[in-house]
Structures are given as C-alpha cells and as structure tokens.
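Trainee: Okay, predicted coordinates and the sequence, questions at the end:
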Amino acid sequence: MRRLSLSRNTVFSPLGAFFIYGLLSIVILLFWSSFLTENFTETKSNDLYFLVLIGIEGCIIVFLGIMLAGFMRDILGQQAGAVLRLKIFAYFMASLLSLMIPVTFIHTTTIRQILRTWQEAQLTTALEDAQWFSLDAYQFRLFYLEKLAQDPVLQTARTGTIALSEIHDDLLGLQEFISGPKGEWKSSFFKGESIAYLSMPPSTKSGFVPRRPEQKEPFIRYTIKKDTRTLWTITFSLGPHFDERIERLDRAQATLTTIQAFQQKLPSFFFILYGLSTFPLFLLATIVAANISDRITQPLVALSQAAHQVAEGDLSVRLLAHPKDELRALIDAFNHMIRELEKAQRKALENEKVNLWQDLAQRLAHEIKNPLTPIRLSAERVLRKWEQNPQAIGEVLQDSMKAIIRETDNLTSLLTEFRAFSRLPPPQLERIAIQPLVEEVMCMYRNSYPQINFIVQVHHPQMEVKADRKQIHQIFNNLFTNAIDAMQEKGELSISLDLVKKEDSSYCRISIKDTGCGIAAEHQSHVFTPYFTTKTAGTGLGLSIVERIVYEHGGAIWFHSREGSGTTFYVDLPLFEESSRKR
C-alpha cells in the first residue's frame, strides 16, 4: 500500500507571515519617527531604519519574484492545479486591491486636507502675534516697575502701613540695603515673598537689574539709590513659568520655520513615505495570497493525482491528511472508495482464478488432444500396412515413427511447462546482490545479440534482495527473450534498478524497457493469462510463470506498453532487511 501525504509544503507559514508583518510594522514606525525627528527637530536621525526597510523590501521582492516565476513555470508546463492556483491567487489579489484602493484614497485625501488646513490656519501669524503680546507684556511690566519706583506709595509700604499686594499682585518684594563704615552692604529691611530676598544688593546704581536667564528667575528687579548709604531693591513677578513659555514659543517658531522651508515638497514627502511604508505590506499580502492558493490547491492536486493512479489500476494508493484538515471528510471518503474497489477487485480476481483454472483444464485437454490425433493416425497407418502387406511395412514405418516421436516430444514439452507452472517449487530465499545477477544474465544475451544496445542504470549499487537465485534468473531470461523477440533482435534494451518504499517496506524496482512493436491494446489484459500467446511458436506460459514467481517472492509485476513505441515491464522485489536499513 502506498500512502500519499497531503501535508502542505509551503515555504511561507502563517507564523512566518505574522513575524515578518510585526517586524515590518516596527521598522516602519521607527523609520517614520526617525524621519519626523530629523525634519522637525534639530536631532540627527539614524539612517539604519531606512536601510533595514529597503533591505526587507528587497528580500520580499526577490522572494515574490521567485514564487511568481514558479507560478508561471507551472502554468506554462500545464502542471496539475496550476490554473486553479492562478484563479485563487487572482481572487485574493483583486480582494486586496479592492480594499487598498479606497483606503489609500482616504489616506491621501486626509493628508491633503491636513496640509491644506495647516496652511489655512496662519500659524506663522499666530506665533508672531503671540511673541508680540509676550514682548508687549514684558515691556509693560518694565514701564510699570519704573513708574512704581518713583511712586511715594513704596515709602508707605516701607513704614508698614500698606501691604505689597495692595500696591500690585505681582509685586514680590521690597528690600533695603545700608552700607557700613567699610563700604560693605547688608540688608536692613525686607518685605514680601522669600523668593525675592537677597543677601547682597544686585546693583549699586539706580535702574533695572539685568536678568540672568540661566537661573530662570521668574521676576525682574529695579534698584533705587536713596542716598550714598541706602539702596532699595524692588522685585516684580513676570508670571509663572515665564521663561519656559518663551522657550516654547521659540521652539514652535523654529519648527514652523523648518516646515515652511520645504512646504512645497511636504506633500510629495508624505506620499513617498506612505508608499514606502505600505508597499512592503502589499508585497507581504501578495506572498500570503500565493501561499494560501498553494495551501488550498495542493490537497486537491494530490487527490487528482491519486485518482489518476487509481484509474490506471494502482489501488494501493492511500491519502494521508492532518486530523484538522478541511478536506478530511473528502479524503476519508476517497480512501473508503479505494478500499471497496480493492475488495471488489480481489473478489473478481478470485473468481477469475476459478474460471482460469477451468479454462486451463479445457485448454490443456485441447492441447493434449492435438498431438494425440497424429499419433493415432500414424499408428493406424502402420497397423493397416502390417495387416495388408507385412513385407512393405518399412515404407510407412519410418515416417510414422518420426511423426509419433515428434508429437510425443511436443506433448512432453507441453506437460513439462504445465508442471512447471502448476507445481512451481517454493522459492529458496537467500541474500542476493541484484546488480551482478542482472549483469550476468545480460552478458549472455549481449554476446548472442550484437545488434541490440543493452543499457543498465543502477541508482543504488549496493541493493540486495531476498530471493531464489534460479527463479530470478528465470524471470530475467523470460523478460529478456520476450523483449528481444518484440524488437526482432535489434534495438535498445534498457534495464534500470532503483529503490522504492511502500509503507514501511523497501523494494528493488527492476524496469526492463524495449523499443519493440509494443503490445496491442486488445491483448494487454491477457498478457499474464496462461496459454495466451501471439507467437507462432510458444506455449503462452512464460509470463504466467514469471508473474507467479514474483508474487511468491512477495513482489509485484506490471507493464506499460504503447503499440509501436515499445513495452516496459516493472518488477518490485523486497529488499533484504539489512540492505533496507542501510538505505
């Protein structure tokens, strides 16, 4: 029994597709992040992501090209299932494109609308207005602080009759410094928030105190020189996170300036990036579609091939499928059908054997009766001569005796072959190297028929079979003789030795191919039938004996023939166990 597996030998598993899809997604995200970082900030991006993305796309393109080339090769070679694979692949691709085209249109429209909205938002003018307002607010505070320094209300705050918050909410502190005899300054009065307290005066001159941006002080100071020994310092708040807000405005202005620098090229950049990102995913989807078409068609192709082999008469075919295979029910039904056919064929063969032996008995009786008739006539002729003229019996005695001896020899030959067929001794099995035995038999025929080109092909020279040497020798003699007769002693005779496996057993397959006239179609079903022959001189038992020897060795024999093109006989013999294990 020969089992055919329906396992899907796909080079691209679903797990591999998901892995590559995840890898592509990560690389595309990193590439987009790197591109945006480089073009909208001052950070230099890493080109490695771009190179990895291009490398993956290149590999996918090469892989897809190889798959499509195999696709076309199968279609042009009219391989089984190729057209169905193409139709399924085309269906998946049409479905994919029907999904991608509207999605791509939506994405491109969205990008265009975003860019258009961006341009219409007048972000540059808004940022310039924001900067103008921040600068105006800062200048207003400077102007107010300068006026406040000259206002007598500070003296009132100094005496403690009024709080600083009553003067202005942003007035953080009022501090007085007095110079000592040695010119050193020290604080003599402070009122306000602790953040505004100073241990030393920031300046000894009247006017604004320069801000120190590196310290990010959220206030401005103004110094008032009252006299040579007295200084007042006023601290006025700029508002919470003043410097951070200014920095954010500056960064936004820088980014907007960068965008405006290639504003005309921005749509093209987005479309190129979009294509660069989606193209590998499209290629991956294409490969998955081809993979799915293979997974769907392979079991159907295997089923078709098995059905074709069954149609040719090989009922040993069985299909193996995964327990979760979608076609499990169909495969089980197919195997059940083959088993029933095999049972029916076995029963038909048994009936045919019974009919065959009945026919064989009739044929044997007929064949025996044929030589008995001339023997009887010759004997009667001698007896009649003896009765009529005993002196002249010599005239007919010699011819009659020769005829009797000739017909007796024919009868002996017939009975000898019948006995060999019906009482074939059981094979004496031994370990035989098949190649030397074939070459030994072929050497005899090669010397006797120089006009025949003998070709031997041995794929496994060390093959050994478990067989009876004399009976195997008889098989080769019979098959070689029939091939030589079919070629009329000139042509090409090819002998091939190969290793085949059936279930858990190994066999040596011997094929003998001739270039003769072939076997007529109407005669092929009777080739192994006893006493069937198309030769003028022959008993018709040769191939019947060969078939029986092969079967008793646990092997099989069959043939393929086309009239006018020659015949090939195949013989499978079990390998010797140790020889099988070496394989």
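Mentor: Here it is on my side, so go on. Since the model is a prediction, treat every value here as computed from it, not as a measurement. Numbering: from 1, shown residues only.
Trainee: only C-alpha atoms for contact and neighbour calcs from this point on.
Mentor: OK.
Trainee: Now the closest residue to residue 8 other than its chain neighbours: which helix or strand?
Mentor: Distances taken as Cα to Cα, 6 or more residues apart in numbering place residue 295 nearest to residue 8, at 5.9 Å, with adjacent residues excluded. In the assignment (DSSP states H and E), residue 295 maps to helix 266-311.
Trainee: re the thing from before, and the gap between the residue nearest to residue 8 and residue 318?
Mentor: With distances taken as Cα to Cα, to the nearest Å, residue 295 is found 20 Å from residue 318.
Trainee: Pasting the second one now:
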Amino acid sequence: MAINSKKAGASRSGLVSVFLLYILLIILTYYLTGEVLRGVPTGGATGMIIISAAFILPLGLFIYVLVNVRKLILDIRHSRPGARFKTHLILFFSLIVLLSAIPQTIVSMRFVNTAINTWFSPEIGNAITGGLNLSLAYYNDKIDTLVDFAEGPVFNNMLSDIERSPQRMWTNIHNANPGIDSIQIFDSEEASVFFSGRSGAELETAPSLDGADGLLPREDREETSLLRYLQIHESGEDVYTVVISSLLPQNLDDTARSLTAAREVFLTYQKNQQDFTTLLYIFYTFFTIPLVLLSILISFLLSDEVIRPIVSLEAATRRVSEGDYSYRILTRSGDELSNLTKSFNQMMEELENSRKKILQTEKITAWQEIARQLAHELRNPLTPIKLSSERLLRKYRKDPDNIETILEPALTNIITEVNALDNLLKEFRDFSRLPAPTLSVQNICTLITETMATYKTSFPRIKFNYTTEYDDINLNVDPKQMKQVFSNLFKNSCEAMEYDAGSISIQTDLVRKGNSSYCRIRIQDTGSGIDSEKQEQVFNPYFTTKTEGTGLGLPIVERIIFDHKGQIWFESDKGHGTTFFIDLPLEKKFG
C-alpha cells in the first residue's frame, strides 16, 4: 500500500498568502506614514478602506495565530506525531524574530526621539521666525524707502525738469534712489505723457487719491508685485500726476507665505511634541505587531514543511511495528529527505520480500510439522487396529471354531480406534478449514455469561466468578467463534481441575496500548498449572498433556483471536493454576 505524505500544496498556498499580506502591509505602511507625517486626516472612500484594512489586518492575523496555537496545543495533548518538535521549531523561529526585532526597535525609537528633538529644536524655530521677520522687514523697508524719497525735498526739486526734459529727470531720480524702478506722468486730462523704467510697471489709466498725495494700494501682477506712490505736481498752469513704482522680488510673497505656514506648523508640532512622539510610537507598534505575527505564521508553515517528512517516517515505522510491511512513503522529488525516504521504501520492499519468504518457509515448516504430528497421531490408533486384525487372522487360521472368543473384543477395539481416527480427522479439518469470522457488534459480557452458564450447569462443583466494571463493552466479533474460544478455555480449566472442586475467575476490563483501546479478558483457574518446559508448546498443533486430547483446541483459539486482530497469552504456575489473557480491539472508545 503506497501512502503519500501530506502534500505541500496547503503550505505553499499559505506562504503565498503570507507574502501577499506582507505586500499589503508595506502598502499600508507607505500610505499611512505619509498621512501621519503630514498630519492630514485621511478622507474619502479609498482612505477609509485603507484605514479599515489597517485595523482589520492585525486583528485577523492575531486570530489566525491563536487558531494555530490552539491546534498545536490540541496536537500536544493528543500526543500527535511531531507536535513537540513543531513546538520547539516555532519557539526557535519566534525567538530569532524577537532577537532581530528588539535591536531594530531600540534603534528606531532612538532615531524617532533624536529626529523629533532635532526637528522641533528652538534653533529651527528661531530660524523660521527670523526668516519670516526678515521678509517682513524687507517689505516694510521698501515701503518706507519709497515714501521717504517721494516726500523728501530732493524728489520735488528733480520734478522741476518735468516739462523741459522728463528723461533726464528720470535719470536723476533713478541715480538718486536705485530702488525706484519706474516713473509715469499723466497730464490734467489723465493721459499718460511719459513712462520710463521696468517694463510691466506701466499703468493704463491714471490712479487717483482724491487729489491728495500718498501711497497707492499694492498691485499684484502675474509675474511681480508693485509698490506705487502718487504725487500731484504743478508746473505753471499745468497739473501733472506723477507715479513712481518700486518692484518687489518675484518670490517674496511665496517665501513669506511658506515661512508663515511653516511657522504655524512648527509651533503646533512643538506644542504637541510629546503627543506626536507617542503617535509615532503607536504607529510603529501598529505595524510592527503584524510583522511579528506574520513571522510567527511563517514559522508555523515552515515547521510543517520541516516536520512533514519526519512525521511520515514516524507513521511508517509505527505501521511497520504493527505488522503492515506494505507501507510506502511518497515524497516530492528534490526534497532534502527524498534520499532517506527512498532508502526507507527500498528497505521496506526488501523487508516485505524477506518476510514473504520467511512466512512461506514457516508455512511449509508448519505444515511439515503438522503432517509429522498427524502421521504420529494416525499411527497411534492404527497400531492397535493392526494388532487386533492380526490376532483375528491368526485365530481364524489356527482355531476357526473358537474365533468367537476374541472376535467381539477385537472388533470393539477396532471400532473404538476408528472412531478416534474419525474424531482426529474431523478436528484437523475444522482447524485447517476454519472460516473467516462473520463480524458484528456484540456485547462481550453477554457472550461470556451465556457460555459460562452451560459449564456452571454441567460442573456444579466448580465455582464460576465473573466481574466487570463495564456492562456495555461492545466488540466487533463473530459471536459463534468467540463462544468457541470461551468454551475451549473453560473446558481446559475444568479438565485441569479434573472436574472437581475449584474456581474459575473471569474478569473484563478496558486497557489502552499506544493510541488504541482494547478489551482485556482474564480467565484464571485453580488447576494443576502447566510445566514451565512445556509452556512454549501450548499453542502448537497436536501438543497436549491430556491422554484423550487432540492438541488442536488452543491452536484453534489462537487462530480465532488472531483473525479478530487480537492477542492471547497466558501465565501459569505449576500447582497453582493458569491465567489466560485475551486483548480484543474495541468497537468504540470508552472513558
């Protein structure tokens, strides 16, 4: 019978599943890390799905690990092959994971503390605040410079050339204050009469401050921002509107906004620095635990792979010890233990062939011994038959008239011996043609009681005592053959006590051998016992210590018990009695 070891399909599927879970965990870590570090709450359907998966995944892994641990505990309790070795492997793998994770955890915690202390140090806060103040100071300085120059006497003196040479006027103004980037002059009709300076600063219409001088509102354009100052200048009868402009740097506003936002975020994180650190620790733990659980699951799967060939070999050796020499192990080609498995299978094949040869030899030897014993038993009655026949023949030849004197005794002797031969051959036929048992579920206590009742009536001087702790012991047996077993054993016990005063004690009990349960039947008598030198021959065919026995009773008993997958043996003390023990497999488990 070829038996395949457990296929690795389940383990491979488990490893693939664990690998996919590992990829999923990496994706969740990548996604949520960005969310945590940005401090932005995750929203939307996708975010909710990912966050739900982040909570469900560790819980599912934890439950799966608990299921495997419970299964392992049950395997240990039931002493299943490889359970303790698997436990040692899992503990070993788990210890390796912990030894690897502890230094990494310490380094990570240390890194988080150092990074947070560095990120939120007062120096960085001061630098951000200083940059923001510098931007604001630069902006205010540009305004003050523009206003001071426009309201100063130098600018008013330079405007005296507004009609004669506006270009020279602009040159003088720009030389006096390089921060002035353009000038534009409007007449009383609000028409632009002169513009010079940076392109992109020209106005399409004349601005107005209700006839007053002053700083115009800041103007933001696509590529720049402008600060403007308006001044009304009278030259004779003409009135001019003069607008000078100063351009701000292109990225000044973006820089100021970024510094402002960074300062707000910095102050928020600095205020909640301890909470943020705790959040990072929780986040790290939240994704470290699933990794540890995944490692434990991998240890379960790998331990199954490691112990599978060993368990198969253990099961094979157990089956062999039970007498099944046809057991074979099938394993994957290329497996590390495939050579050992092949050697085991080859050994079993050779052992099975050798066993068959031995059984054949033993069978031939047994039949030769039976034939020798049968010939011996046949010769015993043939001798008196021959002698009686020869005596009759001599009498008939010498004195036929007086043959009646010996005729009846001789013929009586011949008939007696022929009957003995017939009985001998009948028992031999029964022994050699013993039918296979017709099994059915029977109460063994009932079978014993019914057989015992016959002998109690026939031999009233012998005391029968039957005790049991269980009244419902059900066995899968042939009731007729089992009654024959009990009848032969009771008969032998009665004959050992010469049908005189004595006692026979019968007891049934439940025993366990290995992983199997048996019903043990004990039959003890107070007879003469069996000589120690003859005990090894008790179950041999035609061996008997009785003058009228055939020597086939106990061999038939042994054959019946063997056909019921049971065992029979005895203990005997000369002069004190004999005890026979029978173990029969249970139909169901008790206790």
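Mentor: Right, received. Where do you want to start? Since the model is a prediction, treat every value here as computed from it, not as a measurement.
Trainee: circling back to that earlier point, the more surrounded of residue 295 and residue 318 of structure 1?
Mentor: residue 318 (21 against 18; other Cα atoms under 10 Å).
Trainee: Tell me how far residue 314 of structure 1 lies from residue 247 of structure 1.
Mentor: Residue 314 of structure 1 is 86 Å from residue 247 of structure 1, by Cα to Cα.
Trainee: Neighbour count: these two, which is higher?
Mentor: Taking other Cα under 10 Å, residue 314 of structure 1 and residue 247 do not tie; residue 314 has more neighbours (15 against 11).
Trainee: quick revisit: which elements pack onto the helix holding residue 295 of structure 1?
Mentor: Contacts defined by 3 or more Cα pairs under 8 Å, 6 or more residues apart in numbering; DSSP states H and E place helix 266-311 of structure 1 against helix 14-40, helix 48-76, helix 82-120, strand 317-320.
Trainee: so that helix corresponds to what in structure 2?
Mentor: Aligning helix 266-311 of structure 1 against structure 2 (TM-score structural alignment) gives residues 276-321.
Trainee: mean deviation (superposed) between the matching stretch and structure 1, please.
Mentor: Taken over the aligned residues, the distance from stretch 276-321 of structure 2 to structure 1 averages 1.6 Å (mean Cα distance after the TM-score superposition for structure 1).
Trainee: so how far is that stretch off the chain centroid?
Mentor: 7 Å (Cα atoms, centre = their mean, to the nearest Å).
Trainee: Equivalent analysis for stretch 349-359 of structure 1, please.
Mentor: Worked out by Cα atoms, centre = their mean, stretch 349-359 of structure 1 lies 51 Å from the chain centre.
Trainee: Specify the local secondary structure of the residue lying closest to residue 220 of structure 2 once chain neighbours are set aside.
Mentor: Nearest residue to residue 220 of structure 2 in three dimensions, chain neighbours excluded: residue 226, at 6.4 Å (Cα to Cα, 6+ apart). Following DSSP: H, G, I helix; E, B strand; the rest coil, residue 226 of structure 2 is assigned to strand.
Trainee: Residue 226 of structure 2 maps to what in structure 1?
Mentor: Per TM-score structural alignment, residue 226 of structure 2 is aligned with residue 219.
Trainee: Can you tell me the number of residues neighbouring that match?
Mentor: Here the count is done by other Cα under 10 Å, and residue 219 of structure 1 has 20 residues near it.
Trainee: same check, this time on residue 261 of structure 1
Mentor: With neighbours defined by other Cα under 10 Å, the count for residue 261 of structure 1 comes to 11.
Trainee: and what of the one 4 residues further on?
Mentor: When neighbours are counted by other Cα under 10 Å, residue 265 of structure 1 registers 11.
Trainee: Report all helices and strands that the biggest helix by length in structure 2 contacts.
Mentor: Looking across structure 2 with DSSP state H, the single longest helix is helix 338-398. For helix 338-398 of structure 2, the elements it packs on are strand 328-330, helix 404-432, judged by 3+ Cα pairs under 8 Å, 6+ apart.
Trainee: out of these, deepest packed?
Mentor: strand 328-330 (a mean of 20; mean count of other Cα atoms under 10 Å).
Trainee: mean shift of it relative to structure 1?
Mentor: Mean for strand 328-330 of structure 2 is 0.5 Å (mean Cα distance after the TM-score superposition for structure 1).
Trainee: Give me the contacts around that strand.
Mentor: 1, 2, 3, 4, 5, 312, 313, 316, 341, 345, 348 (Cα atoms under 8 Å, 6 or more residues apart in numbering).
Trainee: filter these to the buried ones?
Mentor: 5, 312, 313, 316, 341, 345, 348 (16 or more other Cα atoms under 10 Å).
Trainee: Would you check that the first one makes contact with residue 337?
Mentor: Read it as residue 5 of structure 2. No. Using Cα atoms under 8 Å, residue 5 of structure 2 makes no contact with residue 337, being 12.0 Å away.
Trainee: List the residues that are in contact with both of these two.
Mentor: In contact with both residue 5 of structure 2 and residue 337: residue 309, using Cα under 8 Å, 6+ apart.
Trainee: and residue 306 of structure 2, how far is that from residue 395 of structure 2?
Mentor: 90 Å.
Trainee: and the match of residue 226 of structure 2, what does it touch?
Mentor: 235, 236, 237, 238, 239.
Trainee: again, only this time at 10 Å
Mentor: 141, 170-172, 195-196, 211, 235-240, 242-243 (Cα atoms under 10 Å, 6 or more residues apart in numbering).
Trainee: Filter the residues you listed down to the buried ones, PyMOL style.
Mentor: Burial among these is assessed by 16+ other Cα under 10 Å; the matching PyMOL selection reads:
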select buried, resi 141+171+172+196+235+236+237+238+242+243
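Trainee: So which of the contacts of residue 219 of structure 1 is the closest to residue 407 of structure 1?
Mentor: Looking at the contacts of residue 219 of structure 1 and their distance to residue 407 of structure 1, the nearest is residue 243, at 132.5 Å (Cα to Cα).
Trainee: Looking at the alignment, what corresponds to that closest one in structure 2?
Mentor: By TM-score structural alignment, residue 243 of structure 1 lines up with residue 253 in structure 2.
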